[in-house]
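Q: Structural data only, the sequence is not supplied:
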């Protein structure tokens, strides 16, 4: 029960204040005139003013409320290292017992796990949400049981009571981590790109700071290369990408005895390889309508450097015109076909035949160029079936089909073979055409020797044959009438798309590989795609970051294209394998944010804790006592932490009783006035 005197004036407060001023003035005048009853006049005025103020006694029946202490328990991944789970469990029980000893105090425990995705430890967010459910007038204090590694310090709430931190971990904890400090998202093929990484020891490391260690570097899941590098220093690593598309570079350091975790001993960098310039050599045997089609296609791409070699005047042409009047600049055939042939990404022979302009030595060099990784595309015309055919040269060793010397001059509609329906060069072309394709009127009869026939002509004869030779690629188009589609003859066809895909397949565009395994990540979900020319069910072996394996069955979504969606159980690096193909993909970083720093430290919590005069104490030194302290006093000391009792209550009943009736105040005022009159009259 609690009581207090309250005022409920009978007149408005301005009137009451005016009356008070008038009474003070009259009493002051009486004092100035030397009247002996001035003080009785003042008491009479006070009685009148008290009657007007109407004083009352307010009595409350109060039900006291308990003080609340909030304990936020950090159960994130870094808190599951070493003996921290046992420390956490023992600390929770100790705090529970300490709070139970305090009068009228209750404990509320909030547990915090890992943040969504890779947000890390959202300790302050959990504290703010817990305080939102606690009446501010009842909060006596808050305790954070954590390793001090949080990632939302900017969300620290305003605390009306002391805030303390109990740190888990041991004084001799140490950990080694690998950090990539600088890595570009894109890089040009064939040019060095510089990565910056650092291997550092944290905590009480048992090795000197200037020691060395070994690092393994693997690109696209290949066999890793091992290097010896210094510790605790920034390392500049030059990297040259070998292929276009996504390149996954994995760095790893062997786990050391005694370190807290090896989850931060690896890092993954994904760099998209792009080609700076594509160099293409187009060799045209003689002018014809399709020659401009090839030239326009290659020149339309600003990233293509085209060198076009056209034979306008064959050696056998004898018209008596002096050579000095015909020749402008001699074409550098020796330089192109001997000295700089390896600088080209693609060589196109468009209706070329042997005329003695390119010696056999040059064509041998083209053959060797393909076997070493180059690409040759042959658009065959009638000359391909003649005795002067380019097939009658060293190029026969790499061509996937042999001409039968027959040229078919008859209309036909090109068609995609069953194999072509699965090959990325021709897959879906029929759908893109939006109807029947226009006819072609010439076909060079071929006898396949190998490779893949992806398009056919009249009587299912091979029209487009693709093959891999050594490390290079060869394509043979058995007609020179593709330009009819470009002119829209009988509705035309997807000529530009076909030739574009064909050229990019030969230049190893990753999206056009016929045998490929790839994955795209979004959060913890990956979409696995397998392209293949073979038929039958497909499955992929997924190796998780912890080394466990799982078979994932793929569903055929298009001819030769299989897909599946896989939900990764944890953040890290996953390896996918099927037959001889494998790839790696990172779901989130290889080292999650939770493991970036694992040594327990109260440095980040010092600001919000000091603002409430709280304390940061290690659990390893023993559990502190919990005491009560007055508001504004230091709330932590050696071996103890304090909470502030709030004295909150709930009012059950309120009673208001006047101190005295109004007539009593008026009677008292009359008595004082009479006393003043008698005193002054007697004088």
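A: Arrived safely. The shown structure was predicted, so the numbers you read here are calculated from the model rather than taken from an experiment. Numbers count the residues shown, from 1 in each chain.
Q: drop to CA atoms for contacts and neighbour counts, all remaining ones
A: OK.
Q: Need the contact partners of stretch 610-627.
A: Residues from elsewhere that reach stretch 610-627, judged by Cα atoms under 8 Å, 6 or more residues apart in numbering: 87, 91, 94, 98-99, 159-171, 602, 606, 609, 633-637, 639-643.
Q: Please list the members of those that lie in helices.
A: 87, 91, 94, 98-99, 606, 609 (DSSP state H).
Q: Quick one: the helices in the chain, in order.
A: Going by DSSP H, the chain shows helices at 13-32, 38-53, 84-101, 123-132, 289-299, 323-326, 333-334, 360-371, 429-433, 483-486, 495-506, 606-611, 662-682.
Q: got another, please set it beside the one above:
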């Protein structure tokens, strides 16, 4: 393509003289050298017709070079103006979207009024995976699709907060920024600087937080203090007053195992741009360092070893096993202070350090005076204050020395009737147990009227459930496994001492390990085994809302989206005790859920997306790219600049205007090549000049 034609628009012609040799160039050069030698010889001899011979040689060489006239027909091409409209989430703050739309209308009208100019408008939406505003990536893509020689200018309508400056393209024309926002804008933002992915229960972890006021902060706000609310799992928040503009180290102790959702927020103040960055959510998985279990065996029996092996098989369990080998009623003359093989620290375990245990198991224990009433009462208090007790009942539970005849009866949900049933039966999951997380979906459980596939047990202590939840039954649908809450703690009663038959594989065995692990985790208040829960999990672009309950139906769930909008979701039963619904989500941030009884929160991406990390409009980030092209950055709150033509290399912005550089690009539609002088005419001239030289030299002779 030849240099641009700058003499007007419309079809144009370009003429140019070219050399179109008839023979290869080396032949012409060789012929020229021979002619030069002959002319030099003629001059040496003093021939009078040397100048005629020189003209004849020039005609011969010109004929061989074949000078031609090239005529091109060119079609001018329109200039291209690119306008990028930032439609990221930060542009929805205040009236920025309105400002941007009005500026776009003005620029579009101005470009369309220009002759021979095409307009390209591109939208720059939120990027996926919270990557922020990808303005430069969008411009690089469209510049790769358009002829760079036709681009007369690039205009970006944005708040200036761009997150892909590392891929800034080499702009072929002036790059201008029309800046949205206002000079008096200010905002308060909350940032979590450091948070672990998991933490040990009972141990403090430090979270790094920071509150900052940015922009044109009013004097009434700039007092250096702010309110910080902290809530866990959507519960009632605790309020603190913290300094602004300083790094904070917040000690946190997780309340339970599993996922803990910690929400930090500061109230929205009058005049600040947005409250979207006033909240931050941290999800920390709570794990137990060690599970401390106290196993109290009333007497040696076949199932004792099973309990011990089960607990010792888990490396995360610290087991203290207290076994009564020789009861005091055995009259063999052994002093009572020698009944244990070693001195057992009963007072230390049951009074002083009982709170250090996560679970206490009584396996066929009966009152024999080994543990005084004060110790049993200490265990009752331990349960009411958040501890967990599991009773594996043997025949003694139905006798007068039953542990039920102690202060522990206040927290036990089932009362013994004094009857011991000795017959084979299949333990079954009750209708309520089919909904309870401890027994729901147990391997081999009865389902749809079909009996369970596990082995039989042969002893059951008859009990009457006065409260709690009967999740398994035995003979004649009598309560076999009863779960209950007592104060802040939890209690489980297993009305049989023959669970060990499953461990031994009798008649195919059964899911003893699975059942007892679920029991332990439920008693440890693990969230995944709570019977009344409301949870939400992200699945691609959807949010799967799950409500577990022991009721037959559930209420609608009210969902509050990150932008404050509310939706009502109706759940459907997908399994006994489990109701679900799927919600399409198209916005990152914090979703709040409530059914009137249980509240929950779910963070899709960060609670405050990257678009809201910096909300103050700024020219600073794009200034280097603008200056490199001699463009301009113009706030559009007052007025949109007019367009003006400027020459390449001249400043392209000024007061109230921004410049475009007309490119004068064209495409060649036709080329005609014509010889300037026919070759025969050159040869005829050469012959004539040669004859004239011979005649002139002949007369002189």
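A: Arrived safely, thanks for sending. Everything numeric in this text was worked out from a predicted model, so none of it was measured.
Q: Of the contacts of stretch 610-627 of structure 1, select the buried ones using a ChimeraX command.
A: Buried subset of the contacts of stretch 610-627 of structure 1, written as a ChimeraX selection, criterion 16 or more other Cα atoms under 10 Å:
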select :87,91,99,159,160,161,162,163,164,165,166,167,168,169,170,602,606,609,634,635,636,641,642,643
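Q: Just to be sure, which of the contacts of stretch 610-627 of structure 1 are found in strands?
A: 163-167, 636-637, 640-643 (DSSP state E).
Q: is it possible to export those residues to TSV including distance to residue 393 of structure 1?
A: Listed next are those as TSV, based on distance: Cα to Cα, whole Å:
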residue	distance to residue 393 of structure 1
163	86
164	85
165	82
166	82
167	79
636	92
637	93
640	93
641	92
642	94
643	94
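Q: Tell me the counterpart of residue 65 of structure 2 in structure 1.
A: Aligning on TM-score structural alignment places residue 65 of structure 2 opposite residue 53 in structure 1.
Q: Give me the neighbour count for the residue nearest to that match when sequence neighbours are not counted.
A: Closest residue in space to residue 53 of structure 1, ignoring its immediate chain neighbours: residue 9 at 4.0 Å, by Cα to Cα, 6 or more residues apart in numbering. Residue 9 of structure 1: 16 surrounding residues under other Cα atoms under 10 Å.
Q: Counterpart of residue 9 of structure 1 over in structure 2?
A: For residue 9 of structure 1, the aligned residue in structure 2 is residue 21 (criterion: TM-score structural alignment).
Q: what sits against the equivalent of residue 412 of structure 2 over in structure 1?
A: Aligning on TM-score structural alignment places residue 412 of structure 2 opposite residue 399 in structure 1. Shown in contact with residue 399 of structure 1 (Cα under 8 Å, 6+ apart): 391, 467, 474-476.
Q: so which of the residues you listed comes closest to residue 258 of structure 1?
A: The closest of the contacts of residue 399 of structure 1 to residue 258 of structure 1 turns out to be residue 467 (Cα to Cα; 54.4 Å).
Q: Identify the residue of structure 2 aligned to the closest one.
A: With TM-score structural alignment defining the correspondence, residue 467 of structure 1 maps onto residue 484 in structure 2.
Q: now swap in residue 286 of structure 1 and tell me
A: Here residue 286 of structure 1 is matched to residue 299 in structure 2, going by TM-score structural alignment.
Q: show me what contacts that match?
A: Contacts of residue 299 of structure 2 by Cα under 8 Å, 6+ apart are 323-326, 364-365.
Q: Could you identify the most distant pair in these?
A: Using Cα to Cα, the two most remote members of these are 326 and 364, lying 14.3 Å apart.
Q: neighbour count winner among these two?
A: Higher neighbour count among residue 326 of structure 2 and residue 364: residue 364, with 24 against 17, using other Cα under 10 Å.
Q: re the thing from before, list which of the contacts of residue 299 of structure 2 are still in contact in structure 1.
A: Retained contacts for those in structure 1, judged by both residues aligned by TM-score structural alignment, their matches' Cα atoms under 8 Å, are 323-325, 364-365.
Q: Tell me the one of those residues nearest residue 570 of structure 2?
A: residue 364 (47.2 Å).
Q: doesn't residue 392 make contact with the closest one?
A: Yes - counting by Cα atoms under 8 Å, residue 364 of structure 2 touches residue 392, with 6.1 Å between them.
Q: what's the nearest residue to residue 190 of structure 2 if we skip its chain neighbours?
A: Using Cα to Cα, 6+ apart, the closest residue to residue 190 of structure 2 is residue 211 (4.8 Å).
Q: what's the counterpart of that neighbour in structure 1?
A: Matched by TM-score structural alignment, residue 211 of structure 2 corresponds to residue 199 in structure 1.
Q: Is it correct that that match is in contact with residue 176?
A: Yes - contact criterion Cα under 8 Å: residue 199 of structure 1 and residue 176 qualify, at 7.1 Å.
Q: Now for the match of residue 65 of structure 2: which residues touch it?
A: 7-11, 16.
Q: Just the ones in strands from these, please.
A: Counting by DSSP E, the contacts of residue 53 of structure 1 contribute residue 7 to strands.
Q: conserved subset of the contacts of residue 53 of structure 1 in structure 2?
A: Checked against structure 2 using both residues aligned by TM-score structural alignment, their matches' Cα under 8 Å, those keep these contacts: 7-11, 16.
Q: With distance to residue 137 of structure 1 as extra columns, can I get those residues in TSV?
A: Shown next, in TSV, are these (distance: Cα to Cα, whole Å):
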residue	distance to residue 137 of structure 1
7	27
8	28
9	31
10	35
11	36
16	36
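Q: Of those residues, select the buried ones using a ChimeraX command.
A: Buried residues among these (16+ other Cα under 10 Å), as a ChimeraX selection:
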select :9,16
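Q: Closest to residue 219 of structure 1 out of the kept ones among the contacts of residue 53 of structure 1?
A: Taking Cα to Cα as the measure, residue 219 of structure 1 lies nearest residue 7 of these, at 84.0 Å.
Q: Give me the neighbour count for the nearest residue to that closest one once chain neighbours are set aside.
A: Spatially, and ignoring its direct neighbours in sequence, residue 7 of structure 1 is nearest to residue 55 (4.5 Å; Cα to Cα, 6+ apart). If you count neighbours by other Cα under 10 Å, residue 55 of structure 1 ends up with 20.
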